[in-house]
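A.B. asks: From the sequence below, what's the structure:
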Amino acid sequence: MLNVKFNLVLSFFALFLIASTLKCASASTGDSHPYYRTCLNNCINIDCNQNPSQNGMLPWYMRLLFWDCGSNCRYECQIDTEHYFAMNGVPSQQYFGKWYFIRVCGIQEFFSVLFSIFNLIVHYDGYQRMRRCIPASHHSKSLCLKWALIGMNAWIWSSVFHIRDTPITEKLDYFSAGAFVLFGLYNSLVLMFKLDLKQGGKPITFLLATLFSLAFLSHISYLSFYTFDYDYNMKANLSIGLLSNFAWFYYSWKHRNSGLHWTKWPALSVTALMLSASLELFDFSPIANLIDAHSLWHLATVPITYYIYSFVIKSSVYDTIAGSPKLKSMYGRD
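C.D. replies: So this is what the prediction gives:
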């Protein structure tokens, strides 16, 4: 059965890579403005087409991040257009669906990258703590470790996407985040309801894993081969995330009279996650053209994630020592 699950993962990953190479585009007020269009056409025709060596004149770190003359023209013309808007009393506008950010050593969204790396670190720390602290005999240790690995993968691609926004890095970021959210729901259901310990548990978890894999393959296929619908993608991830939140709320409610203070952490954590996600609703032009609501959301998830892993460790160890009332009493007071 493990081999079948592994083959499902390989099949998904192959389609995942293929889908990530397909392009998508969106237009915004800034890139549609005549001033920007004129600037971009002049830059490409004069600086790029008439001077093919222009790519080699870019700094090495920009070439390392796959900047070329054309993409650099798009960035430079955003600067010129923003200056034009400011001189005419027009607020900052979006370009190709995103705000203008000051580039730092070739990095497009410096603080989103930095805060994504913070999240990567806290997931790595969670992985190491679970590997050390959760007893090997615990029924869901392997699943929890996989969850942390998928989380690390999501934040790696978030960092890459914010370093350099391309059609490929965008899809790898969005699809990796979707995989983490969906696997988070699967992990929550198995962990909270101990599905793998119930009678017929392995067939149940296998069926659930298969259904989730097929749902995710359908999701990325729709976005890749039909249309890259940002609104649909957001709603799909939000819906799955809310289902996970309900599972965590239910756990805290079910154990409300247990006398164990850490059983409140799931409800508190998902409440904090929902409050932090509300930052995405208050979209604003970046402060100093560097920090926006999206980057602040990434920052807010760092301490929350730490406590989520702490809860998983606490509950897993507590489950393992369930046969010893004395140890349960001692551990419950930690």
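A.B. asks: from here on, contacts and neighbour counts on C-alpha atoms
C.D. replies: Will do.
A.B. asks: Quick one: residues contacting residue 176.
C.D. replies: Residues in contact with residue 176 (CA atoms under 8 Å, 6 or more residues apart in numbering) are 150, 153, 154, 157.
A.B. asks: what comes into contact with the helix or strand hosting the first one?
C.D. replies: Take DSSP states H and E as the rule and residue 150 turns out to sit in helix 141-163. Under the contact criterion CA under 8 Å, 6+ apart, helix 141-163 has outside partners 106-110, 112-114, 116-117, 119-120, 123-124, 126-127, 130-131, 134-135, 169-170, 172-173, 176-177, 179-180, 183-184, 187, 316.
A.B. asks: Among these, which are located in helices?
C.D. replies: Under the assignment DSSP state H, the contacts of helix 141-163 contribute 110, 112-114, 116-117, 119-120, 123-124, 126-127, 130-131, 169-170, 172-173, 176-177, 179-180, 183-184, 187, 316 to helices.
A.B. asks: how about this one, so we can line them up?
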Amino acid sequence: MAARPALLLLLLLMAAAAPDPAHGSQGDREPLYRECLSRCERQNCSGAALRNFRARQPLYMGLTGWTCRDECQYECMWLTVRLYQQGGHRVPQFHGKEPASALASFLNGLASLVMLLRYRAAVPPAAPTYPTCVAFAWARRLPHVWKCAAAVLLLQALALLELLDFPPLLWVLDAHALWHIGTIPLNVLFYSFLMDDSLYLLKANSDLFKVD
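C.D. replies: Predicted coordinates:
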């Protein structure tokens, strides 16, 4: 019996190591793009060329973790896009570095931070955290529960955008960026539920103490 966890762990490690690296979009698999990426990395991402890249790289790009490979991916993506356009071919979607995705990610985090601060300002520290689930809330028919249910359902619906694979609209808004943008207002909806629920539980506890 003692050997079973070790055997299971070994099987999991073997399963994780077996698959080849996955490429999420068609553009990543295009021979033209892959050849460009391989050539760019050979020429620019090792030895003196890599040191030169790091010396010329703006500070903000280094702080965000932008690497030589990222630069090659970005340049080769646009090179492939231009060649496909010139040939009259449909432009595939790439993993890309669309600025809208980065901006939407920042706004998503900002919305979460703002609503967390509002939650802390609106709800007294004495309010209990609820150890309940959505089913309990539905059973009590609390008027604010719809916010939690809506946030969960909308989040699942937005996840369908990750299954789409299309070139970015106006070369900025791809499916991943739209997913990030769609999740921004969900922070407001979900934290509104947290505030309502915490205040409800606080009032329920206060009423209970009054009865006692």
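A.B. asks: Next, the TM-score between them, please.
C.D. replies: The TM-score (TM-score structural alignment, normalised by the length of the second structure) is 0.69; 186 aligned residues with a CA RMSD of 3.2 Å.
A.B. asks: hmm, back to that, from the contacts of residue 176 of the first structure, which is closest to residue 299 of the first structure?
C.D. replies: Closest approach between the contacts of residue 176 of the first structure and residue 299 of the first structure, by CA to CA: residue 154, at 15.0 Å.
A.B. asks: What's the separation between that closest one and residue 117 of the first structure?
C.D. replies: Distance from residue 154 of the first structure to residue 117 of the first structure, counting by CA to CA, to the nearest Å: 11 Å.
A.B. asks: Comparing these two, which residue is more hemmed in?
C.D. replies: Per other CA atoms under 10 Å, whichever of residue 154 of the first structure and residue 117 has more neighbours is residue 154, with 24 against 21.
A.B. asks: any idea how far the more buried one is from residue 54 of the first structure?
C.D. replies: Counting by CA to CA - residue 154 of the first structure and residue 54 of the first structure are separated by 35 Å.
A.B. asks: The residue mapped onto residue 26 of the first structure from the second structure: neighbour count?
C.D. replies: Correspondence of residue 26 of the first structure to the second structure, assessed by TM-score structural alignment: residue 22. Neighbour count of residue 22 of the second structure, defined by other CA under 10 Å: 8.
A.B. asks: and residue 22 of the second structure, how far is that from residue 28 of the second structure?
C.D. replies: For residue 22 of the second structure, the distance to residue 28 of the second structure - CA to CA - is 10 Å.
A.B. asks: circling back: which of the contacts of residue 176 of the first structure lies closest to residue 6 of the first structure?
C.D. replies: Lowest distance from residue 6 of the first structure to these (CA to CA) belongs to residue 150, with 14.3 Å.
A.B. asks: Map the closest one onto the second structure.
C.D. replies: If you follow residue 150 of the first structure across to the second structure using TM-score structural alignment, you land on a gap.
A.B. asks: ok, residue 150 of the first structure - how many residues close by?
C.D. replies: Neighbour number of residue 150 of the first structure under other CA under 10 Å is 20.
A.B. asks: Then the one 3 residues further on?
C.D. replies: Other residues lying near residue 153 of the first structure total 20 when counted by other CA under 10 Å.
A.B. asks: same check, this time on residue 139 of the second structure
C.D. replies: Around residue 139 of the second structure there are 8 residues (other CA under 10 Å).
A.B. asks: Helix, strand, or coil at it?
C.D. replies: Three-state call for residue 139 of the second structure (DSSP: H, G, I helix; E, B strand; the rest coil): helix.
A.B. asks: Could you pull up the contacting residues of the equivalent of it over in the first structure?
C.D. replies: Using TM-score structural alignment, the equivalent of residue 139 of the second structure in the first structure is residue 254. Shown in contact with residue 254 of the first structure (CA under 8 Å, 6+ apart): no residues.
A.B. asks: can you tell me how far residue 254 of the first structure sits from residue 159 of the first structure?
C.D. replies: Separation of residue 254 of the first structure from residue 159 of the first structure (CA to CA) stands at 37 Å.
A.B. asks: again, but for residue 206 of the first structure
C.D. replies: The value you get for residue 206 of the first structure to residue 159 of the first structure, if CA to CA is used, is 32 Å.
A.B. asks: The two - which one has more neighbours?
C.D. replies: residue 159 (26 against 16).
A.B. asks: so who does the residue minimising distance to the centre of the first structure touch?
C.D. replies: The residue lying closest to the centre of the first structure (CA atoms, centre = their mean) is residue 177, at 3.7 Å. Residue 177 of the first structure sits next to 151, 154, 155 when contact means CA under 8 Å, 6+ apart.
A.B. asks: Over to residue 81 of the second structure?
C.D. replies: By CA under 8 Å, 6+ apart, the neighbours of residue 81 of the second structure are residue 91.
A.B. asks: mind redoing it with 10 Å?
C.D. replies: Contacts of residue 81 of the second structure were listed using CA atoms under 10 Å, 6 or more residues apart in numbering, and they are 27, 33, 75, 87, 89, 90, 91, 92, 93, 94, 167.
A.B. asks: from the contacts of residue 177 of the first structure, which is closest to residue 309 of the first structure?
C.D. replies: When the contacts of residue 177 of the first structure are compared for distance to residue 309 of the first structure (CA to CA), residue 151 comes out closest, at 11.6 Å.
A.B. asks: Would you check how far apart that closest one and residue 230 of the first structure are?
C.D. replies: In this view, residue 151 of the first structure and residue 230 of the first structure are 21 Å apart by CA to CA.
A.B. asks: Looking only at neighbour counts, state which of the two leads.
C.D. replies: Using other CA under 10 Å as the criterion, residue 151 of the first structure and residue 230 rank with residue 151 on top: 24 against 12.
A.B. asks: Buried by neighbour count, from the contacts of residue 81 of the second structure: which ones?
C.D. replies: 27, 33, 75, 91, 92, 93, 94, 167 (16 or more other CA atoms under 10 Å).
A.B. asks: Quick check on the contacts of helix 141-163 of the first structure: which are buried?
C.D. replies: With burial judged by 16+ other CA under 10 Å, the buried subset of these is 106-110, 112-114, 116-117, 119-120, 123-124, 126-127, 130-131, 134-135, 169-170, 172-173, 176-177, 179-180, 183-184, 187, 316.
A.B. asks: circling back to that earlier point, pick out the most distant pair among the buried ones among the contacts of residue 81 of the second structure.
C.D. replies: The farthest-apart pair in those, when distances are taken by CA to CA, is 75 and 167, at 16.1 Å.
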